[in-house]
Structures are given as C-alpha cells and as structure tokens.
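Asker: here you go, sequence then predicted model.
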Amino acid sequence: MDWASLAGLAIGLIGILSGQALEGGQIDSLIQPAAFVIVVIGTMGAVLLQSGMATFLRGAKMLRWIFIAPPDKTRGIEKEITLWSATARREGLLSLERYVQSVQDAFTVKGLRLIVDGIDPYKIREILDVDISTYERRERQAVKIWEAAGGYAPTIGILGAVLGLIQVMENLTDPSRLGGGIAVAFVATVYGVGLANLVFLPISNKLKTIVADEVRRREMLTDVFCSVANGDNARVIEERILAYR
C-alpha cells in the first residue's frame, strides 16, 4: 500500500473542508449529487471520446498503481545479471537457456532468448529498443486519460455552473428553488477544479513516473543483454548497471 498517496489525498480533502468550515460554511453545502454527476460523467465521456475504449480501460486499470505500487522488478536483478554473465562466460551463451524457464518477466525472457539464439548484439539492441518504444508509447497513451481528465474537468465544471444558473433564471418566481440552482452552479465549479488539481493531474504525474521507471529498467536490461552477448567482463556489466542508479 502506498501510504503517501492516501495521505496526500486525505490532506488535500481535509484542507478544503477545513477552509470551508473556518469561513463559516457548511460541509453539507459541498455535497451536490447533480454537480457531481455533471462533472464526473461529463469528464468521463469527453476522455472516452478522445482516447477510445481500449486505451481508456487500460488507463483505468492503472489507477490501482496509485495505491498499490507495481512490484519492484529491479530487486535482486543485479545478482541474476551477475549469474547470467558468469554462466555465459564459463559455459557459453547457450547455457542461459536454463534461466529462460525460471524468469517471469516477459521482457527479460525475450532478451535471454535472443542471446541464446545467437542474435548479433546490435540486432538485440535494435529489437529490444523497438519493444521499449512500443511499450512506452502504449503506456503513455493510457496515462494521458488522467491528464486529459484534468484538462476537461474544470471546463465541465463551468458547464455545470451555467446549467445551474439557467435553472436559477427559470425559477426566479419561485424563491424555494433558487437555492438549489445556485448551489449546483458554484459547487460544480468546485468539483471540476478540485478533481482536476487534487485527483486527476496528480494521478497522471505519478503514473508517468511509474512508467518512466519501468522504461529505465528495460533500457538497463537491454544494455546488459548486449554486454553479455558481446562477452564483456563482469566489471563492465556492473558499471553499466551502476549508471542507471
């Protein structure tokens, strides 16, 4: 569990609600289902229209990474790399076949398989670089749904405010209905700006960092695979790994 994400969200909400209370306002006045529906559903529709269903669903699945970070695949990888290098130098590249079956990461399996198949190191780099580029483009497209939501939400909030004011204007002769319309008008703007800056944009930026970390890990492994295929000394491989810390 990523407690920093939970703490950040809680602190942001507490700050807003505390400010509302200190100004003499009622917390209940910020609870407007109509405004929430306008902003959230409207923003979701705009993002879906922009991204398409596949990208939208992939981005939505990434949300779990905010609170439950993906496993750190770099832990213990240095020992494995040292073992691969020593085995390859001692027994030949074909000896790495034994490690292909025990590795769970698809990218690592692909790299080891290319080495075992005797592919030229330059070709290995070319193939894995294309793999990394494809992965990064796909993941960043999915992350962009949260960035897009952060851009659309404030505008949808303004739209909600206009709808609320229209309701107010239509009911000027009925004072009992004016309060609800005005509340929806202003609270919709609060929801739009608040969700954009406290939820959507922070989620986008955090997911970008997670994707960048995975891309860096794959780039490191690409360097390692090329070094192993070249038969480089273990010290050279170690220096390559250190460069990515």
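Answerer: Structure's in. What do you need? Residues are numbered from 1 along each chain as shown.

Asker: drop to CA atoms for contacts and neighbour counts, all remaining ones
Answerer: Will do.

Asker: ok, the most far-flung residue of the chain relative to its centre to Gly8 distance?
Answerer: For the chain, the C-alpha lying farthest from the average C-alpha position belongs to Thr173; by CA atoms, centre = their mean, that distance is 49.4 Å. Applying CA to CA, to the nearest Å, one obtains 45 Å for the distance of Thr173 from Gly8.

Asker: and here is the other one:
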Amino acid sequence: MDKSSFGGIILAAAGILAGLLIEGGRVGQILQPTAALIVIGGTLGAVMLQFPLATVGSAFKRLAGVFLHGGGADEASLRQILAYADKARRNGIVSLDADLPGVRDRFLKQALTLAVDGTEPTELRKIMELALDNQVEIDEKIPAVFESAGGFSPTIGIIGAVLGLIQVMQHLDHIDEVGRGIAVAFVATIYGVAAANLLFLPCAGKLRIRIREEHLQKEMMLEGVISILEGLNPRIIEIKLQSFLSERSRKSEIAPAGTVA
C-alpha cells in the first residue's frame, strides 16, 4: 500500500470538507448525483474519443498502481541477477538455460535467452534496447490518458453548471428557489475541478514515476545480463547495478547471492 497516495487523497478531502463545515455548509450540499454523472460521463467520453479503447482500458488497469505498490522489486531483481551471475561464473552461461522457465519477468527472460543462445553483448544490447524503447512508447500513453481527463473534466463541469443554470432560468417564477438552484448548478464545476486536481492529474504524475521505476529496473536487468555475458565478477556486477537503485534501496543491505529466485 502506498501511504503517500492514500494519505494525500485523505488529507485533501479532509481539508476541503473541513473548510466547508467551518463555513457553515453541509456535506449534503455537494452530493449531487446528476452533476457527478455529467462530469464522469462527459470526461470518460472525451477521453475515449481521444484514445483507443485498449489504451483507456490499460490506463484504468494501471490505476491500482497509484495506491498499491510492491516495494523492493528492484532489490529482488538485483539479488536474482547476482544469483545468475554466480551460477554462470561457476558453471558457464549455458547452465542458466535450466533456470529460464522459472523467470517471471518477460524482459529478463528474453535477455537471458539471448545470452544463453550465444548472442554477442553488443547485438544483445541493441535488440533489448529496441524492445525497451517500444515499451516506453506504449507506457507513455498511460499517464497521458489521465492528463487528458484532467484537462477535460473542469470544462465538462462548466457545461454541467450551465445546464443547471438553464433549468434555473426556466423557473424564475419561483424566485425563492432561484438561489438554491444556482448553488446546486455550480456543484458540477466543483466536481470537474476537484476530479482534475485531486485525482486525474496527481494520478498521472504518480504513474509517470511508477513507469520510470519499471524502466530503470529493466535497464538494470539488461546491464546485469550483459555483464554476466562478459564474464564480470558478481561483486563487480553488484557494485555496477546498485547505481540503478533508489537512495533508500542503496542504504539497505543487499543479501548475498544464493539460490536463484
């Protein structure tokens, strides 16, 4: 669980609701299902018009990564690579062929397969960097979906407010309800602005960080496999790959290479 994401959204919601209550407002005043329907439906429709359906679906699947993040993945990958390096140094690079079925990461498995098959380090790097570049192109569209949603939702909120004002103006004969109607109409604007600045845009930023971490992890895997193929000492490989880890990960002690994960 990402404490920063959960804490941030709770703090933001609590601050806004506290301000509303301090000013004498009520939570029920901003609970308008019609306004929410206009903002959510309009924003989602605009996003689907801009992006392919598969991209939108992938973006919402990745949304869980904003709030749930498995820490220590880069350290686990480093330990795994060091175990492979130790085995390859003792038994040769071909001995890793037996471990290939158990490799879960597709990128690492492909790099190790090429290494076991005798691919030259330079050629292996070209092949895997091309695959990584293609993956970057795909992954960059994920946060772009939420950035677009953050741009659309305030405008959709204004549309909802205008629609509400139209309904109010049609009932000016009940002047005592005009003020209440105007207040309700502007709830859509609140929903649009809040969705953009408290959900869509922050999620886009967090997903960019997550995706960059994943790419760094793959770069570390590639560098590790090439180092194994070049026959470097596992200790040298460890020092070399630790530069890819975050400051927090570098401070933690990396367990010595043992069995292959």
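Answerer: Ah, there it is. Since the structure is predicted, the reported quantities are computational estimates derived from the model, not experimental observations.

Asker: can you calculate the TM-score here?
Answerer: Remark: TM-score between the superposed chains equals 0.93 [TM-score structural alignment, normalised by the length of the first structure]; 245 aligned residues with a CA RMSD of 1.7 Å.

Asker: the helix ranked longest in the first structure corresponds to what range in the second structure?
Answerer: Of all the segments assigned as helix in the first structure under DSSP state H, the longest by residue count is helix 121-170. Applying TM-score structural alignment, one finds that helix 121-170 of the first structure aligns to the residue range 121-170 of the second structure.

Asker: who's in contact with Tyr129 of the first structure?
Answerer: Careful, residue 129 of the first structure is Asp; it's not Tyr. Counting by CA atoms under 8 Å, 6 or more residues apart in numbering, Asp129 of the first structure touches 219, 222.

Asker: center of the first structure - which residue?
Answerer: With distances taken as CA atoms, centre = their mean, the residue of the first structure nearest its centroid is Leu207 (2.2 Å).

Asker: any idea how far that residue lies from Arg177 of the first structure?
Answerer: Separation of Leu207 of the first structure from Arg177 of the first structure (CA to CA): 43 Å.

Asker: ok, Leu165 of the second structure - how many residues close by?
Answerer: The local packing count at Leu165 of the second structure equals 18, with neighbours defined by other CA atoms under 10 Å.

Asker: give the contact list for it.
Answerer: With contact set as CA under 8 Å, 6+ apart, Leu165 of the second structure has these partners: 181-182, 185.

Asker: equivalent analysis for Phe60 of the second structure, please.
Answerer: Taking CA under 8 Å, 6+ apart as the definition, Phe60 of the second structure has no contacts.

Asker: now with 10 Å?
Answerer: With contacts defined as CA atoms under 10 Å, 6 or more residues apart in numbering, the neighbours of Phe60 of the second structure are 142-143, 145-146.

Asker: what about the match of helix 121-170 of the first structure, start to end distance?
Answerer: By CA to CA, the extent of stretch 121-170 of the second structure from end to end equals 74 Å.

Asker: stretch 59-67 of the second structure maps to which residues in the first structure?
Answerer: Taken onto the first structure by TM-score structural alignment, stretch 59-67 of the second structure occupies residues 59-67 there.

Asker: could you check how far the matching stretch is from the centre of its chain?
Answerer: Relative to the centre of its chain, stretch 59-67 of the first structure is centred 6 Å away, using CA atoms, centre = their mean, to the nearest Å.

Asker: that older thread, how far off centre is the match of helix 121-170 of the first structure?
Answerer: Between the centre of stretch 121-170 of the second structure and the centre of its host chain there is 12 Å, according to CA atoms, centre = their mean.

Asker: and if you look at stretch 89-103 of the second structure?
Answerer: From the chain centre to the centre of stretch 89-103 of the second structure is a distance of 32 Å (CA atoms, centre = their mean).

Asker: which positions in it come out as buried?
Answerer: Buried residues in stretch 89-103 of the second structure, counted by 16 or more other CA atoms under 10 Å: 89, 93, 96.

Asker: for the closest residue to Ser51 of the first structure other than its chain neighbours, which residues are in contact?
Answerer: Counting by CA to CA, 6 or more residues apart in numbering, the nearest residue to Ser51 of the first structure once its immediate chain neighbours are dropped is Ile145, at 6.8 Å. Contacts here follow CA under 10 Å, 6+ apart; on that basis Ile145 of the first structure touches 44, 46-48, 50-52, 55-60, 151, 200-201, 204.
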